[in-house]
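> Fold the following for me, if possible:
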Amino acid sequence: MRFVAIKTVEQQALLSLHRARDLLVRQRTQLVNGLRGLVAEFGICIPRGLARVIGFAEDITLGEVLDLPDIANEVIRNLSEQLMALHNRIRWYEERLK
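Alright, predicted model coming up:
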């Protein structure tokens, strides 16, 4: 039988930062894939890579309007805003971990 040392409160707190960040990264990945798939249905190709999708989302949140129906533009804007908020939260966690 193996025995494991009990974690201190500080170690457990640091672990909570890692777990929360990991959860948000997985959510961001899901959102990126969903957004890329949604705009692809309208013939808009966002190249692979997080930076390119973030750049697309920034343009949308700053007011760029695609030549799509109003409902599609609203959905894409909402998802882009959610992606930017999630991305900023992840950056906060990364700064805390440093």
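> switch to C-alpha atoms for all contacts and neighbour counts from now on
Fine.
> got the buried residues for stretch 86-98?
Buried residues in stretch 86-98, counted by 16 or more other CA atoms under 10 Å: 86-87, 90, 93.
> The protein: helices as residue ranges?
9-40, 50-61, 70-97 (DSSP state H).
> Would you agree Glu81 is in contact with Phe56?
No - in this structure Glu81 lies outside contact range of Phe56 using CA atoms under 8 Å: 10.9 Å.
> which residue is nearest the middle of this structure?
Arg28 (2.6 Å; CA atoms, centre = their mean).
> Pull the contacting residues for that residue.
83, 86-87 (CA atoms under 8 Å, 6 or more residues apart in numbering).
> try Arg89
Contacts of Arg89 by CA under 8 Å, 6+ apart are Leu24.
> Following up with a second sequence; could you model it the same way so I can compare the two?
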Amino acid sequence: MFTSHLFNLDPSHPSFKKTKATQSIVAEKQRRREEEQRRLEGAQEVTQAESDGKSREAESDARATTTQMDPSLSLLVRSIKSKTQQFQARKKQKLV
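Below you'll find the model as predicted:
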């Protein structure tokens, strides 16, 4: 509710009623937004400090670990690719 744009309260809407509940929702949403902003700024500072201190070898090792896919995900990708190829083959046969 606090992260989705679908649940935003619009005080300019004619049927909006200013109650304690709506004010608490607005306050909580604002608090969470500020907290998220601080967390992102902190993460950026940490990332900058780490990238300054890392050597190129350590960065390549980090990239290698992030490029490895989960086995179930790679199996799913393979399955989708094969089904797509089968579909394309059937489509070509119909045209011929």
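> Next, the TM-score between them, please.
Put the two chains on top of each other and the TM-score (TM-score structural alignment, normalised by the length of the second structure) is 0.40; 46 aligned residues with a CA RMSD of 2.4 Å.
> any idea how far the residue nearest to the centre of the first structure is from Gly34 of the first structure?
Computed as CA to CA, to the nearest Å, the Arg28 of the first structure to Gly34 of the first structure distance reads 10 Å.
> and if you look at Glu94 of the first structure?
24 Å.
> same deal with Ile71 of the first structure?
Applying CA to CA to Ile71 of the first structure and Gly34 of the first structure gives a distance of 16 Å.
> what about those two, which has more around it?
Shown here are Ile71 of the first structure and Gly34; by other CA atoms under 10 Å, Gly34 has more neighbours (13 against 9).
> I'd like the next helix or strand past the strand or helix carrying Glu36 of the second structure.
Assessed by DSSP states H and E, Glu36 of the second structure sits inside helix 20-53. The helix or strand immediately downstream of helix 20-53 of the second structure is helix 56-67, counting by DSSP H and E.
> mind checking how far that next one is from the chain centre?
Chain-centre distance of helix 56-67 of the second structure: 21 Å, with CA atoms, centre = their mean, to the nearest Å.
> Go through it and flag the buried ones.
Quick answer for helix 56-67 of the second structure: no buried residues (16+ other CA under 10 Å).
> angle of it against helix 20-53?
Relative orientation of helix 56-67 of the second structure and helix 20-53, computed by axes from the mean of the first three to the mean of the last three CA atoms, to 10 degrees: 140 degrees.
> which outside residues touch the helix or strand that comes right after helix 56-67 of the second structure?
Downstream of helix 56-67 of the second structure, the first helix or strand assigned by DSSP H and E is helix 71-95. Contact with helix 71-95 of the second structure is made by no outside residue, as judged by CA under 8 Å, 6+ apart.
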